[in-house]
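Chemist: Any chance you could fold what I've pasted below:
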Amino acid sequence: MRIINIIGHSNSGKTTMITKLVPLLAGVASVATIKHMGHHIWELPKGKDTTVHFEGGAVATTGIDAEKAVMSLRTMDVYEILDFYAWKGYEYAVVEGFKEEGFSCVVLGDLAAKNVVMRDANAEEVFAMRDMFEVYVPKKR
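Modeler: Modelled structure (predicted):
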């Protein structure tokens, strides 16, 4: 699985880039995404069964309907999520944020970063260079 990390300051166009890049990648491979939420807390829906399970101490809860599954996990470790994606056989993980991890990245704007593959590229350019991004090797835990 290759990691394509999109980083930049707030309002630099990271999410816009990802919304354009994911369909391009999905046309040729399986794609999963991870977003660093920063200071934004994702609220679980109050009173719903999966929320009650989670609040009761479950380490993971999953709700499944006719179209999708939604999972809540207690982990905040990006590597555990990447390990899961790799285990599932996904071919690309598009990651927004986590600049401190040093994944090979596309930088939007003037942010200082290491392991930069491209700067201020558009989605089509990133797609064309997708094989230049690092292959993730799952951690043995």
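
Chemist: Going by C-alpha atoms from here, please, whenever you check contacts or count neighbours.
Modeler: Noted.

Chemist: Pull the contacting residues for the closest residue to residue 64 other than its chain neighbours.
Modeler: Closest residue to residue 64 apart from its sequence neighbours, by C-alpha to C-alpha, 6 or more residues apart in numbering: residue 70 at 6.5 Å. Residues counted as contacts of residue 70 (C-alpha atoms under 8 Å, 6 or more residues apart in numbering) are 62, 63, 64.

Chemist: Here is a second sequence; please produce its structure as well for comparison:
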Amino acid sequence: MQVLGIAGWSGSGKTTLLAKLIPVLIGRGLRVSTIKHAHHEFDVDQPGKDSWRHREAGATEVLVSSSRRWALMHEHRGAAEPSLDMLLAKLEPVDLVLVEGFKRDPHAKLEVWRAETGKPPLYPEDSAIIAVASDRPISDPARLRLAIDDIEAIADFVVAFARRKAA
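Modeler: Predicted coordinates:
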């Protein structure tokens, strides 16, 4: 599996970009999965549901399954947060895993940077950023700059990355 991070500050448009990019990549024949790093208190379960009650009762893992999908919830119960490598090992093989978050990990990344966030770009401090999708020019001629709204060009870059790394 090839792994490409989508890095950037909150509000830069990472999720919006992924929501537009994933169907284009699938349309070009790639099998794609994602990993999203979330805030500490996120929850996919709802109070009062059976699965929630199982977790509240102390179950370490609760797997919920239906004819449409299944979801596994794992409570850390004091254990350390899993590394990206540990999470990648839980996925079924696909052509490409797009990772939103985990911006401090050393995997290859596409940075999403908008000047309007008021935050500096990450690429000057992160050599793992191989391209930047931005609404402004960038100061590093060694890194590819893609127009943030040009989904086809970004998809071209991602497909070339996935195929180059897979060879």
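
Chemist: Give me the TM-score for this pair.
Modeler: Superposed pair, TM-score by TM-score structural alignment, normalised by the length of the first structure: 0.81. Supporting alignment: 134 aligned residues with a C-alpha RMSD of 2.3 Å.

Chemist: Residue 94 of the first structure and residue 118 of the first structure, how far apart?
Modeler: Using C-alpha to C-alpha, to the nearest Å, residue 94 of the first structure is found at 14 Å from residue 118 of the first structure.

Chemist: Next secondary structure after the strand or helix carrying the residue nearest to residue 64 of the first structure?
Modeler: Per DSSP states H and E: residue 70 of the first structure is located in strand 69-73. Counting by DSSP H and E, the next helix or strand C-terminal to strand 69-73 of the first structure is helix 78-88.

Chemist: and the residue sitting furthest away from the middle of the second structure, what does it touch?
Modeler: No residue in the second structure sits farther from the centre than residue 57, which is 31.2 Å out by C-alpha atoms, centre = their mean. Under the criterion of C-alpha under 8 Å, 6+ apart, residue 57 of the second structure has no neighbours.

Chemist: Assign a three-state SS to the spatially most central residue of the first structure, would you?
Modeler: The residue lying closest to the centre of the first structure (C-alpha atoms, centre = their mean) is residue 34, at 1.7 Å. Three-state call for residue 34 of the first structure (DSSP: H, G, I helix; E, B strand; the rest coil): strand.

Chemist: which ones are touching it?
Modeler: With contact set as C-alpha under 8 Å, 6+ apart, residue 34 of the first structure has these partners: 93, 94, 95, 96.

Chemist: Need the counterpart of the third one in the second structure.
Modeler: Okay, so that is residue 95 of the first structure. The alignment partner of residue 95 of the first structure in the second structure, by TM-score structural alignment, is residue 99.

Chemist: Distance of that match relative to residue 42 of the second structure?
Modeler: Separation of residue 99 of the second structure from residue 42 of the second structure (C-alpha to C-alpha) stands at 17 Å.

Chemist: got it, and residue 66 of the second structure?
Modeler: Remark: distance between residue 66 of the second structure and residue 42 of the second structure (C-alpha to C-alpha) = 22 Å.
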